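Undergrad: Dropping the sequence and predicted coords here.
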Amino acid sequence: MAIKVLPHYLINQISAGEVIDSPASVVKELVENSIDAGANRIDIHIKQGGKKLIQIQDNGYGIVKNEISLALQRHTTSKITSIEDLESLTSLGFRGEALTSISSVSRLTLTSRTQAHNQAWQIYTEGNQINHQIVPATHPIGTTVKVLDLFYNTPVRRKFMKTEKAEFNNIDNILKQLLLSRFDISISLSHDEHLVYYQPVVTTETEIQRRLKFIFGADFNKHSLSINHRSNDLFIHGWIAEVNVYRIINDLQYSYVNKRIVKNKLINNAIRQSFRSILQNNSRLAYVIYLEIKPCQIDINIHPTKKEIRFYEPRLINHFIIQGITNVAKCIIVNNPTIKSCHKENKNELEINNSESQNNTFSLPDWYFKEDVSNAIKNNMTGIYKLPSSFTYSNYFGQLLAILYNSYVLLKKNQKLILMSIPTSLCYLRKAQLKHCETYFKSRPLLFPLKIKINELYCKILKDNHTLIKKTGIDLMIEKDHLTLHAIPSTFHEYNLKNLIYAMLNHLNQQKKNYFKQLVHWLGNYEDKSKVISWNILKANILLAEIEYFCPDLLTKPPANLIQHIDIKNTIKMFNDE
């Protein structure tokens, strides 16, 4: 078979297949063009899920008459002019393929006017049409692109389009991604002549929270933690929250690099790695993360849709993201995130205590306690405690060296070795935390309440002991055949909560009369045999920090069932004797 040059219209349709595969991809490309054109108001009108009509109107710079026809040609753009521009991109688009690709598979009308001209101009193209006629039109400053009958000339592609509802939902998801990327832009969405929503420009913290609530829901707003970390030319910020597995969160994880929504395994893996050691097995993460980096440090030109990027220094980025998120991961399960007792000279160095040369202090670097960050955490966390001024280095149990048999920590203090029992430590810690407040213990709210079925006996026990239970920090609501658990003490974070509640109810049922101290003692000794915690250096350091804070008496007079000193000198002497 002879080799032939493909015709122009076929080349365009092949190119269109790389960029345009659905109504949602059309909306994405056109809205990104509007953002690159400096628009701060974008109105989207959809009919029949985008199959019949997609119309994008903006108030951007507009296009002058002699460039309108040029805008519909392949590889024409105002965003780059040289290789150097390609290596330091700041715009969302740059390939000059979007309008050409869309026009090759639809009936497209483009109308635009610039501020310098009173007259707007309009161009119409249909599928494979090459010669375009430009006519005068009436239009405000900005551009409107109207896309009719998408894929009308590619029956196979149209055949694979989803239902109107599914296509519209995809458009909605794309717009929500864009709403999270640019808080300085207002977006309205209409479907079949009905306004679906209008999101105005955001300028204040309250308005930012309102937009987050619109996209993620009220629970995310209430319990998410703020991330804010800068090091040299890198900056990561955003919000993150733990979500129980029964909540579907496929659409609640967003990553942005230089305000561009991206799919990048490095970022996702770094976030998971930050939480891996302390996240519950039945929990996942919801987040919106923004990474700002010098444009020359990333490569966007690796996929036509520009969703994928490549970092020139991936290991550096991975380490930086873990730095920025690990402390927030700690805050999710630790009730005293304001501990900051170990300040280093390097303010950008995260102290995660994962090597034997570090102290066992649960400390956050100075940058973490700037006004905006610490306040954001305080507003989203419960049970925040400040260390007393008497809390000094001399109080520490010692430097953590290793974890033995998943049950003991090996410590070094004053050139002596100490063995500490982890199960006993947990028992003392739980009791101390539950008794920490004279009135009610400040518990940690669940991101999503947990419903647990109960019988009539359990219901009666709960009603009789509701005040007593609430005093321990277990906040629940009793209903006809089930209870709804709203909050728990953070010390039970990794426990199977259903088993805990059932065991507690059985214990209360066996007692003739129940007292607060008695219940605290039982909770302190309670062990979740269904779950074995896998201990590591990070978890052990957090445990030590909590014990040092909540159980200061153990520092001066540790009981024998908690700590045993290892006589290393006599052990070494035995080698010499042999």
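TA: Yep, that arrived. The structure displayed is predicted, hence computed values, not measured ones.
Undergrad: Could you use CA atoms for every contact and neighbour count after this?
TA: Fine.
Undergrad: How about Ile298, nearest residue that isn't a chain neighbour?
TA: Closest residue to Ile298 apart from its sequence neighbours, by CA to CA, 6 or more residues apart in numbering: Phe311 at 4.6 Å.
Undergrad: What's the local residue count around the one you found?
TA: 18 (other CA atoms under 10 Å).
Undergrad: can you check Ala24 too?
TA: Residues near Ala24, counting by other CA under 10 Å: 21.
Undergrad: Surely it touches Gln177?
TA: No - in this structure, Ala24 is not within contact of Gln177 by CA atoms under 8 Å, at 11.7 Å.
Undergrad: For the stretch 301-450 of the chain, which segments count as helices?
TA: Chain-ordered helices for the stretch 301-450 of the chain, with DSSP state H, counting those that start in this stretch as the definition, fall at 314-333, 371-380, 422-434.
Undergrad: starting at the chain centroid, how far to the helix or strand where Trp121 lies?
TA: Trp121 belongs to strand 120-126 when elements are defined using DSSP states H and E. Centre-to-centre, strand 120-126 and its host chain are 42 Å apart (CA atoms, centre = their mean, to the nearest Å).
Undergrad: which secondary structure elements does it contact?
TA: Judged by 3 or more CA pairs under 8 Å, 6 or more residues apart in numbering; DSSP states H and E, strand 120-126 is in contact with helix 65-71, strand 107-113, strand 134-137.
Undergrad: rerun at 6 Å
TA: Where contact means 3 or more CA pairs under 6 Å, 6 or more residues apart in numbering; DSSP states H and E, strand 120-126 is packed against strand 107-113, strand 134-137.
Undergrad: Which strands or helices does the last one pack on?
TA: Looking back up the chat, that one is strand 134-137. Right, strand 134-137 is packed against strand 120-126 by 3+ CA pairs under 6 Å, 6+ apart.
Undergrad: got the angle between the strand it packs on and strand 107-113?
TA: If you take axes from the mean of the first three to the mean of the last three CA atoms, to 10 degrees, strand 120-126 sits at 170 degrees to strand 107-113.
Undergrad: what sits up against strand 120-126?
TA: Outside strand 120-126, the residues that touch it by CA atoms under 6 Å, 6 or more residues apart in numbering are 107-113, 134-139.
Undergrad: Turn those into TSV, including distance to Asp366.
TA: As requested, those are exported to TSV (distance: CA to CA, whole Å):
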residue	distance to Asp366
Arg107	58
Leu108	55
Thr109	55
Leu110	53
Thr111	53
Ser112	51
Arg113	51
Ile134	60
Val135	62
Pro136	61
Ala137	59
Thr138	57
His139	53
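Undergrad: Next one for the comparison:
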Amino acid sequence: MTIQILPPQLANQIAAGEVVERPASVIKELVENSLDAGATRVDIEIEKGGSKLIKIHDNGSGISKEELGLALSRHATSKLSSLDDLDAILSFGFRGEALASISSVSRLTLTSRTAEQSEAWQAYAEGSDMAVKVIPAAHPVGSTVEAVDLFFNTPARRRFLKSDKTEFTHIDEWLKRIALVRSDIHFTLKHNGKMVRNYRATSTQDQYLQRLAQISGKKFAEQAIEVNCQHDDLKLTGYIQSPFFESPASDTQYFYVNGRLVRDRLVNHAVRQAFAEHVTGEHASYVLMLELDPHQVDVNVHPAKHEVRFHQSRYVHDYIFQALQSALLQVGRLAVDRVEQPERGSTSVNRGYATPEPVSSQEGSGNYGVADSGYLSHDYPHERQSGAEVARNRFATSVSPSSRPAQAQSRTGASTFRAQAELPSAEAIASYGELLQTPSVAQADIDSKSMQSAAPMPPTLAGEFWVLAKGERLSLLPIKVVASRLLRDEILHKLDSGLVSQPLLMPVSIAMDETWIDTVAEREQLLRKVGIEVTIRLGQLIIKKVPPYLRQSQLVTVIPELLQWVRFEEPSNEALASWLAKHDEKRFESAPDTWSAFSQLDDNDREKLILKAKVLPWQSWLEEHPSD
């Protein structure tokens, strides 16, 4: 077959295969064009689930008569004009394919008028060459697009459409998603002549919460925690499920990047990981909006534009994770403070203000490790902070349950916490607080009296040893040995109730040894206790979840090593704790933090660790090297 240029209609229909999957795809493209045109109201009308009629009317800026013909042409757009524009896209559309693709698989007419024109004009494509015809029409300022008989000329595609009810459900779900992020727009939806959705524009938080309740359910809107966090050029806002509710309030899980709904593994992993230590788990509900420099994100990944790539993916992941985890921890601690204040007699619940200590969390950082220096990982040494700086410069995260009854407030700088009308019991909150507690938080929460009573930290040598002098004995105590012992004790304490497992961003697959089948089945309870979740499929051992202590280890060797070990014996908790501590490469604490924790040990435990110090023969050295 000879090479030839495809006819325009065939080329458009091929493009439509990527852009137009179903009626909901058509509505998505057309409504996004309306939003790009500056519309404040968008009316959607459909018949038979959108297969018979899709009509979109907006009050945007409209299209002039001179450009109306171009609007239905392929690769015609007003959103960008050069390659540089492609690197910083803020509009929904930019490919210039949607209208041409839709017009090739439906009977499409576009009617529009600008404020400068005295009359409106209507355009439609006809013939195999997709020639555009423009005629006068009556229409207010704005645009109306009608797509009739979707896939009428591609019967094979039409047969893949589901029932009218199913197609309407997809349209309704998409409208909910766009209505949550564009609360400034008035959306209406009619189906078969009946008004089924009417989302009025909002300008206040209370109005937005009403829209949130309308879309995601009253339960979620009443108990959701508001998140408002900004750091440099990153800003995260929205609502997340309260950790005090054991089951998800709804199936709402929406994440937006610069106003665009995305389905991205990286951000989904960061959100799940932030909730990993909470009872809500990976099924937590959330509506989150991330804003960042458009130069730092690539939206030109997929024709449907629901995927993005971040130029600094690790940086973005750590930011989302730390912001959400800090929000959840703040709410937990503030709620505890609110319950405990009357008992301490320090402050009235209804009028008191508490200033919680800065929260620092390391556990659960996963492959995108959250280091002592804040949320920034070791990939960004130029932005590292000391522990004290982190305490002062922690994200300015504002968190508050969104329910309107506000009986108590706690403030940290500009952050506010509006307590719910009803909170769990003090015992429940205290128990939950133990689940939330991480080692670094525990260290940050050491009271001032204990800190004052702790001995001052001795000098360090090469950042790896403490120099200890007792009497005439001079010795070097390895900081890593102490940190490892402290970590072992921490793991041992948690093993009684089982370790928290965290999902991997990408499951790890290993060629399976036949003996593992029986081992995994027999030691299922033990694996669950240490937070490991594996499955066997198609001759592969698939590692799905591991405890935070193994996140930085080489899982392809560590997990087989564990399976070989437990195949012949069931290790004690002490042995398991030692094994996990040995493989936790990322938990080498800073010398001051480790010394603080070391100082809290009882005398016997401290002496046992001091015995591991290396004694320096300083007397004999001086004898061999006398001073002049």
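TA: Received, thanks. Model, not experiment: these values are computed from the prediction.
Undergrad: Return the mean post-superposition distance for the host helix or strand of Lys190 of the second structure against the first structure.
TA: According to DSSP H and E, Lys190 of the second structure maps onto strand 186-191. Following superposition, strand 186-191 of the second structure is found to deviate from the first structure by 0.5 Å on average (mean CA distance after the TM-score superposition for the first structure).
Undergrad: Going along the chain, name the strands of the stretch 151-300 of the second structure.
TA: 186-191, 194-199, 225-231, 234-240, 253-257, 260-261, 286-291, 297-298 (DSSP state E, counting those that start in this stretch).
Undergrad: Export these as a markdown table, with columns for mean neighbour count.
TA: Below are those laid out as a markdown table (neighbours: other CA atoms under 10 Å):
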| stretch | mean neighbour count |
| --- | --- |
| strand 186-191 | 19 |
| strand 194-199 | 14 |
| strand 225-231 | 22 |
| strand 234-240 | 21 |
| strand 253-257 | 21 |
| strand 260-261 | 22 |
| strand 286-291 | 21 |
| strand 297-298 | 18 |
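Undergrad: JSON lines for the ones you listed, including distance to Tyr319 of the second structure?
TA: Output for those, formatted as JSON lines (distance: least, CA to CA, whole Å):
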{"stretch": "strand 186-191", "distance to Tyr319 of the second structure": "32"}
{"stretch": "strand 194-199", "distance to Tyr319 of the second structure": "32"}
{"stretch": "strand 225-231", "distance to Tyr319 of the second structure": "8"}
{"stretch": "strand 234-240", "distance to Tyr319 of the second structure": "8"}
{"stretch": "strand 253-257", "distance to Tyr319 of the second structure": "14"}
{"stretch": "strand 260-261", "distance to Tyr319 of the second structure": "19"}
{"stretch": "strand 286-291", "distance to Tyr319 of the second structure": "10"}
{"stretch": "strand 297-298", "distance to Tyr319 of the second structure": "15"}
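Undergrad: so which of the ones you listed gets nearest Gly433 of the second structure?
TA: strand 225-231 (16.9 Å; CA to CA).
Undergrad: The closest one packs against which elements?
TA: Strand 225-231 of the second structure packs on strand 234-240, strand 398-401, going by 3+ CA pairs under 6 Å, 6+ apart.
Undergrad: if you set the cut-off to 8 Å instead, what comes out?
TA: Looks like strand 225-231 of the second structure contacts strand 234-240, helix 313-344, strand 398-401 (3+ CA pairs under 8 Å, 6+ apart).
Undergrad: which one of the ones you listed lies closest to Ile429 of the second structure?
TA: That would be helix 313-344 among those, by CA to CA, at 6.2 Å.
Undergrad: Name the residues of that closest one that come out as buried.
TA: 314-341 (16 or more other CA atoms under 10 Å).
Undergrad: same check, this time on stretch 260-280 of the first structure
TA: Within stretch 260-280 of the first structure, judged by 16+ other CA under 10 Å, the buried ones are 260-264, 266-268, 270-275, 277-280.
Undergrad: who's in contact with the most centrally placed residue in the second structure?
TA: In the second structure, the centroid-proximal residue (CA atoms, centre = their mean) is Val271; its distance is 3.3 Å. Going by CA atoms under 8 Å, 6 or more residues apart in numbering, Val271 of the second structure touches Glu282, Ile320, Phe321, Leu324.
Undergrad: re the thing from before, narrow the contacts of strand 120-126 of the first structure to those that are buried.
TA: Buried, going by 16+ other CA under 10 Å: Arg107, Leu108, Thr109, Leu110, Thr111, Ser112, Arg113, Ile134, His139, out of the contacts of strand 120-126 of the first structure.
Undergrad: Output the residues you listed as CSV; include the columns distance to Phe160 of the first structure.
TA: Putting those into CSV (distance: CA to CA, whole Å) gives the following:
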residue, distance to Phe160 of the first structure
Arg107, 19
Leu108, 21
Thr109, 25
Leu110, 27
Thr111, 30
Ser112, 33
Arg113, 36
Ile134, 34
His139, 35
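Undergrad: hmm, which two among the residues you listed are most spread apart?
TA: Arg107 and Arg113 (20.6 Å).
Undergrad: residue boundaries of the strands in the stretch 501-628 of the second structure?
TA: Ranges of strands in the stretch 501-628 of the second structure, per DSSP E, counting those that start in this stretch, are 502-511, 533-537, 540-546, 614-615.
Undergrad: Repeat that for the stretch 351-500 of the second structure.
TA: 398-401, 409-412, 415-418, 460-461, 465-470, 473-478.
Undergrad: closest to Pro439 of the second structure out of those strands?
TA: Going by CA to CA, the one of these nearest Pro439 of the second structure is strand 473-478, 20.1 Å.
Undergrad: so Ile298 of the first structure makes contact with Glu308?
TA: No - under the criterion of CA under 8 Å, Ile298 of the first structure makes no contact with Glu308, lying 10.4 Å away.
Undergrad: residue in the first structure matching Ser509 of the second structure?
TA: In the first structure, no residue is matched to Ser509 of the second structure (TM-score structural alignment).
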